[in-house]
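Peer 1: sequence and predicted structure below; questions after.
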Amino acid sequence: MTHKYTNALIDETSPYLLQHAHNPVNWEAWHPEVLARAKDENKPILISIGYAACHWCHVMEDECFEDDEVAKLMNENFINIKIDREERPDVDQIYMDALQMMTGNGGWPLNIIALPDGRPFWGATYLPKEDWLKSLNQLTKLFKENPDKIIEYASDLERGIQSINLVENKTDASQYTLEEINHSVENWSSYFDTYLGGYKSAPKFMMPNNLDFLLHYATSQDDKEVLEYVNTTLTRMAYGGVFDQVGGGFSRYSVDTKWHVPHFEKMLYDNGQLISLYSKAYAATKNPLYKTITEKTIAFAQEELSDKSSGYYSSLDADSLNEAGELQEGAYYVWSKEELIRLLKSDFEIFKDYFNINSYGEWEENYVLIRDKPDFEIAEKHEVSIDELNEKITNSLSILKETRQDRTKPRLDDKILTSWNGLMLKGLVDAYRYLQNDNYLKLALNNASFIEQEMIRSSGGLYRNHKNGQSNINGFLEDYASTIEAFIGLYEVTFDMKWLNHAKELTDYALTHFNDDISGMLFFTSDEDESLIRRTLETNDNVVSGSNSIMANNLLKLHKVFSNEGYGKRAHQMLKNIQVNFTENGQSFSNWMHLALFENLNFYEIAVVGDDYKNIGKEILSHYIPNSILVGSQKEGDIDLLKSRYNEGETLVYVCIEGTCKLPVTSASQAINQL
């Protein structure tokens, strides 16, 4: 296919950047030589940030960046840089903070105008063509006629960007207490939607780390109300259109309060975390729905996001071609009533009640499948057994899935990101741990081997990105954090020291190259990368937990195994630096609050030594025990917890706290009782 225009993005690997490679805009990627040219030519930089699955990014491309008039204005007056936010979250974080300071809002596409040195002075998200042209003309005139005013504003904004990123090293802070944790959850609970789950607002995001902590809190404190809220949320999410009832897997969020109509893009980071969450919830409650959702989500990831290398792709787009050949959000996933009647025939009546082919499930003259009743209610109404109902629903969904294969699939972002693969690896590890399905361990080991072989650099650090057989971009702290967390979990289910050693080596590398001497926290970028206008300290837990909170939890667990390395002291100080935020804003620091619980309650080191260590370890792991780490070996092990523990002819289990152990027992059930 021939194209009228081709720009410098044609040499990139990011699917998002390649989508813009034939725009008439002279786009370039974020490279030092491009930034240097902006200074040499004294041109402002137009920075446009998005990602492949972003609906409004596509709309703005169609309306603005493919337009010759717009391109002429941009090319004559700006150095134009396109950024895939998933490849370069370090750049995205800074300019998103700038946009929110300037406008009070954020989102993508994120469009920034900056001085030649990269300091921003204007920003907006999606703008239609006429508004975009008007803004660029005004900014061009201002830059040429009154540059001092722009420089003054950019300097003030730079100071603001720096100041919101400061973390104080609070050496005199006392430990956050259990009473304070209870108060934080009480404040937090005022936002709970106890009927539909999630929070009392729309759109609704799944927020796996929020639910993960609340599950931990509810089970440790025997808080039945919080546990009921978690179960309500998990059930409503699983029943909703935000979960793809036909093909499995979760979309990013729902636009309404009942989890019905999603923004249809599917992201690896959501699905990896939700596999972990539903696996843990199954272990804690034995609700079979949670097991089913875990299984279907893994099946989706294998079918749609798995590369032959055993790495996992980043996302599926929200948009796909409809019957008219036009890109339309959700076209791949929705159904007309007439189509369902034709396909399902005599089973349509049951299916209609099960998935609300009525006003409750209707959306823009089509239907997004949503449940609102448990199986037994539908079975009673139609006078069938639960088994018969499940058989009919399973058969109907199979028919729809087969039919859907003939539709044009959403576009795939096939870059492989280390941090998101770490989240998926952790999901597979937890699914194996709690569902005891050996195939999930096989998938986990394959993915871990991919990370080991393709994403660990010869220097001992990590790459960020993998595409077309090549790995590039130095890893960010989130890449280290999620990979270390997954490797610790993989060690627990295999007892293979290779994974624990990898976790320790990556931790030591991160502590060396990401360290902030002033705050005691870890920077998002390493000291090996080019300088930006700020080295970010990522502390808040958002849809994905913040990289510092994951690292702090990793450090605590590694301390339990490598007690002489100072990891525990570092984790404790990081927690003290952040805990001032917990009482009034627990939901934004939920992954940190695991640490607060660990410090207030017992955290157990469990060691299994003897010939039957794998079987006993596997049985222990099937229980939901978030406040523990498990180590094991057949005889003497290489770590302190496994030394002088072997007794020939027996398999012994030691339950310890900070290396001090109770009397050894000989079965998993006895060990569980000691907890």
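Peer 2: All right, it came through fine.

Peer 1: contacts and neighbour counts: CA atoms only from here.
Peer 2: Noted.

Peer 1: list the helices and strands the helix or strand hosting residue 101 packs on?
Peer 2: Element membership for residue 101, per DSSP states H and E: helix 89-103. Applying 3 or more Cα pairs under 8 Å, 6 or more residues apart in numbering; DSSP states H and E, one finds that helix 89-103 contacts strand 110-114, strand 120-124, helix 147-163.

Peer 1: pull out the buried positions in it.
Peer 2: 89-99, 101-102 (16 or more other Cα atoms under 10 Å).

Peer 1: would TSV of those residues with distance to residue 306 be doable?
Peer 2: TSV is the format used below for the buried residues of helix 89-103 (distance: Cα to Cα, whole Å):
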residue	distance to residue 306
89	23
90	26
91	28
92	26
93	28
94	31
95	32
96	30
97	33
98	36
99	35
101	39
102	40
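
Peer 1: and those residues, which is closest to residue 164?
Peer 2: Comparing the buried residues of helix 89-103 against residue 164 with Cα to Cα places residue 97 closest, at 8.7 Å.

Peer 1: pasting the second one now:
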Amino acid sequence: MTNRLADSLSPYLRQHADNPVDWQEWGPAALQEAADRDVPILLSVGYAACHWCHVMAHESFEDAQVAAAINASFVAIKVDREERPDIDAAYMTATTAMTGQGGWPMTCLLTPDGKPFFAGTYLPKPQFLQLLSAAAHAWDNQREEVLTSGKHIATQLAEAATRGTAIAITGDVTAAAVTTLRRSYDERHGGFGGAPKFPPSMVLEFLLRHHARTGDRNALTMAEHTCEAMARGGIYDQLAGGFARYAVDGSWTVPHFEKMLYDNAQLLRVYAHLWRVDQSPLAARIASETAQFIIRDLGTTEGCFASALDADTEGVEGATYVWSPDELREVLGAEDGSRAAALLEVTPDGTFERGTSTLQLLQDPEDETWWESVRAALLARRARRPQPARDDKVVTSWNGLAISALAEAAMILRETSWLDAAVTAADFLLDRHVVDGRLRRTSLAGRVGAAYGVADDYGNFGAALLVLHQATGESRYLAAAQELLTTAQDLFADESGGFRDAAADGEQLFFTPRGAGDNAEPSGTSSLAEALLALSALTGGTTARDRAETGLAAMGEIVSQAPRFAGWGLAVAEAVLAGPAQVAVVGEDRASRGLARTAWTAPSAGTVIVHGTPDSGSSPLLADRSLVGGRAAAYVCHGFVCRMPVTERDELLAELATR
């Protein structure tokens, strides 16, 4: 056999197209080949921006000795976890259950029918060769034990996947979640827990919404402190904007340098929402720079957004981004170089490796003009260095997150180009990623992949279309969202009341994972709950709201026990508890635009906003609502209770602040 990855639409799989390993993509043909040859499957799962995936590739998959051992005794299958999150989730659940930890690259050995009998992560070449030899021997000489082990693992995982008890997420539950979060809060550096430390994007959104609804200062303090610490740390690119995946330390100093679209999209929204609360220049700057990073560095020729920038540059992690004091002096001159080193925490010993440092901006520079010239000079020099590779794959779910964030930030910070970018991306997804009424998960260079969308693709893109409906006033986005969310309810309904991650009519794996909480991005259940709640608020329909609340209740157990891993579920619950507020601004003049801007910039626990005229037909919320005494007016409702219309900005703020 030969390596069959060259024509894949996944950049990660194509990275392995020249390996001597006879890789192929996951599919019926690969499983059938394992059955026909009567050999086990070697399943390797990773993603293009993953540092240790590259290390294992160089050490093992590019090695002739390892390739010979794999090809002789296994069918080798490569999976891009971002393209097939269903496969990744199933086998990651097995890996975590069998080893106590998970991560990528993920290495599993399977029976020909897909049941795992070994699972692990990164393996150095000597250990990997030992595993291959031992597994081949066991398959030939202890077949029944191997098959029994695989069957037992599958049975145990299926039994453990049963949903917990549904618990309604009340105001008492969200208040208790804030108290629980406080216990693990890092008072010194912000964030939760120790190293490695990930940006808690969804938890921050929950804290901001909880403060907007209740006025809880503890919630706001944790959000503000964490946002400032991340923005000033090495995890944030102080020159070009954008956040790295996580910090390997507890102080946000040393990042794992990959930059993911889903992280930056969620953080863009958080900083824009933080600005609504405190009007801080820092929040506005970080939101603006992050939006520019997404559009400039992740924008594709089709108008969507690429998945990630790699952690490595020519095999060296962080090589594009780190500096030494001598390098700063070389670029800026002796005086400015020393001054910049002191400002950016670039030390002789280094904060990273080999005497180099990440850049931190722990305090604002006194001379902003000087800093901008320094920043421009360092960016110009950095642009001459080798650059990290980019995963150009367009993921529906992550683009949905980016569309929502860009559209909301555009309305909050008054930057129309961000809204234009969001519209372009959404129109591409509607045109290419919706095939025969079903969402596809990915595309590359305009070619759509075969994998169907999972629950969070429908949830995050559906929610994005509803944000665009509010921001543009175009009814076509509302109609498209309604169609997708109706389909999603049929495809992903779960007997627990929540949503399964993969479609009921999709490929049946050895076990169907049911994500109980949020991870690095919203779960299928919480993302669909968000979209359905917004749909209900924008149309007045109660069925979608009931479905959203039932879905959230299915997350109630993890919300109560581990709120750090249910941040988006909690954020959506805050919107439910707040109504959510519905604002219909009637009019087409300057006064009506002022009222609409007031609504967009007011602190919010999930408010929906429409602006137009009653006869436009653009939104059900505008129907039968007229001007007041010939003047533009804002109609505010909370849930199913409406107030008298208001015509003044201060009156609207007072209505929105009512708890």
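Peer 2: Structure's in. What do you need? Because the structure is predicted, anything quoted here is derived from the model rather than measured.

Peer 1: superposing both, give me the TM-score.
Peer 2: After superposition, the two chains reach a TM-score (TM-score structural alignment, normalised by the length of the second structure) of 0.95; 650 aligned residues with a Cα RMSD of 1.9 Å.

Peer 1: distance from the helix holding residue 101 of the first structure to the middle of the chain?
Peer 2: Distance of helix 89-103 of the first structure from its chain centroid, counting by Cα atoms, centre = their mean, to the nearest Å, is 19 Å.

Peer 1: now swap in stretch 374-381 of the first structure and tell me
Peer 2: With Cα atoms, centre = their mean, you get 35 Å for stretch 374-381 of the first structure.

Peer 1: per the alignment, residue 346 of the second structure corresponds to what in the first structure?
Peer 2: Alignment note: residue 346 of the second structure maps to residue 357 in the first structure; criterion TM-score structural alignment.

Peer 1: list the contacts of its match.
Peer 2: Residues near residue 357 of the first structure by Cα atoms under 8 Å, 6 or more residues apart in numbering: 337, 351, 367, 369.

Peer 1: so the residue nearest to the second one when sequence neighbours are not counted is in which element?
Peer 2: Okay, so that is residue 351 of the first structure. Closest residue to residue 351 of the first structure apart from its sequence neighbours, by Cα to Cα, 6 or more residues apart in numbering: residue 393 at 6.6 Å. Residue 393 of the first structure is part of helix 386-404, with elements assigned from DSSP H and E.

Peer 1: ok, the residue sitting nearest the centre point of the first structure to residue 482 of the first structure distance?
Peer 2: When the first structure is reduced to its mean C-alpha position, the nearest residue by Cα atoms, centre = their mean turns out to be residue 269, at 3.3 Å. Residue 269 of the first structure is 11 Å from residue 482 of the first structure, where distance means Cα to Cα, to the nearest Å.

Peer 1: tally of neighbours for the alignment partner in the first structure of residue 197 of the second structure?
Peer 2: Under the alignment (TM-score structural alignment), residue 197 of the second structure maps onto residue 204 of the first structure. For residue 204 of the first structure, the neighbour count with other Cα atoms under 10 Å is 22.

Peer 1: is it true that residue 409 of the first structure touches residue 320?
Peer 2: Yes - with contact defined as Cα atoms under 8 Å, residue 409 of the first structure counts as touching residue 320 (6.2 Å).

Peer 1: on that earlier part again, overlap in contacts, residue 269 and residue 482 of the first structure.
Peer 2: 420, 423.

Peer 1: and the strands in the stretch 401-550 of the first structure?
Peer 2: Here the stretch 401-550 of the first structure has its strands, by DSSP state E, counting those that start in this stretch, at 412-413, 416-417, 463-467, 470-474.

Peer 1: likewise for the stretch 551-675 of the first structure?
Peer 2: 604-609, 628-633, 652-657, 660-661.

Peer 1: in the second structure, what residues pair with the second one?
Peer 2: Translated: strand 628-633 of the first structure. Strand 628-633 of the first structure maps onto residues 607-612 of the second structure, going by TM-score structural alignment.

Peer 1: hang on, the earlier thing: so the match of residue 197 of the second structure versus residue 56 of the first structure, what's the distance?
Peer 2: 18 Å.

Peer 1: same check, this time on residue 23 of the first structure
Peer 2: In terms of Cα to Cα, residue 23 of the first structure sits 16 Å off from residue 56 of the first structure.

Peer 1: okay, the two: which has more neighbours?
Peer 2: Using other Cα under 10 Å, the more surrounded residue of residue 23 of the first structure and residue 56 is residue 23, with 23 against 17.

Peer 1: leaving aside the residues next to it on the chain, what's closest to the equivalent of that one over in the second structure?
Peer 2: Applying TM-score structural alignment, one finds that residue 23 of the first structure aligns to residue 19 in the second structure. If the residues on either side of it in the chain are set aside, residue 19 of the second structure comes closest to residue 62, at 5.2 Å by Cα to Cα, 6+ apart.

Peer 1: residue 248 of the second structure now?
Peer 2: With Cα to Cα, 6+ apart, the residue lying closest to residue 248 of the second structure is residue 196, at 4.4 Å.

Peer 1: likewise residue 424 of the second structure?
Peer 2: residue 303 is the one closest to residue 424 of the second structure (Cα to Cα, 6+ apart), at 5.7 Å.

Peer 1: tell me the contacts of that neighbour?
Peer 2: With Cα under 8 Å, 6+ apart, residue 303 of the second structure has these contacts: 421, 424-425, 428.

Peer 1: SS state for it?
Peer 2: Three-state call for residue 303 of the second structure (DSSP: H, G, I helix; E, B strand; the rest coil): coil.

Peer 1: what's it aligned with over in the first structure?
Peer 2: Looks like residue 303 of the second structure aligns to residue 310 there (TM-score structural alignment).

Peer 1: surely residue 200 of the first structure is in contact with residue 193?
Peer 2: Yes - counting by Cα under 8 Å, residue 200 of the first structure does reach residue 193; the two are 5.0 Å apart.

Peer 1: which residues touch residue 363 of the second structure?
Peer 2: Residue 363 of the second structure neighbours (Cα under 8 Å, 6+ apart): 232, 343.

Peer 1: counterpart of it over in the first structure?
Peer 2: By TM-score structural alignment, residue 363 of the second structure lines up with residue 374.

Peer 1: quick check: the gap between that match and residue 334 of the first structure.
Peer 2: Taking Cα to Cα, one finds residue 374 of the first structure at 22 Å from residue 334 of the first structure.

Peer 1: then residue 141 of the first structure?
Peer 2: Distance from residue 141 of the first structure to residue 334 of the first structure, counting by Cα to Cα: 47 Å.

Peer 1: what's the nearest residue to residue 185 of the first structure if we skip its chain neighbours?
Peer 2: Residue 185 of the first structure's closest residue in space is residue 586 (Cα to Cα, 6+ apart), at 6.9 Å.

Peer 1: can you check residue 158 of the second structure too?
Peer 2: Here the residue nearest residue 158 of the second structure, using Cα to Cα, 6+ apart, is residue 511, at 6.0 Å.
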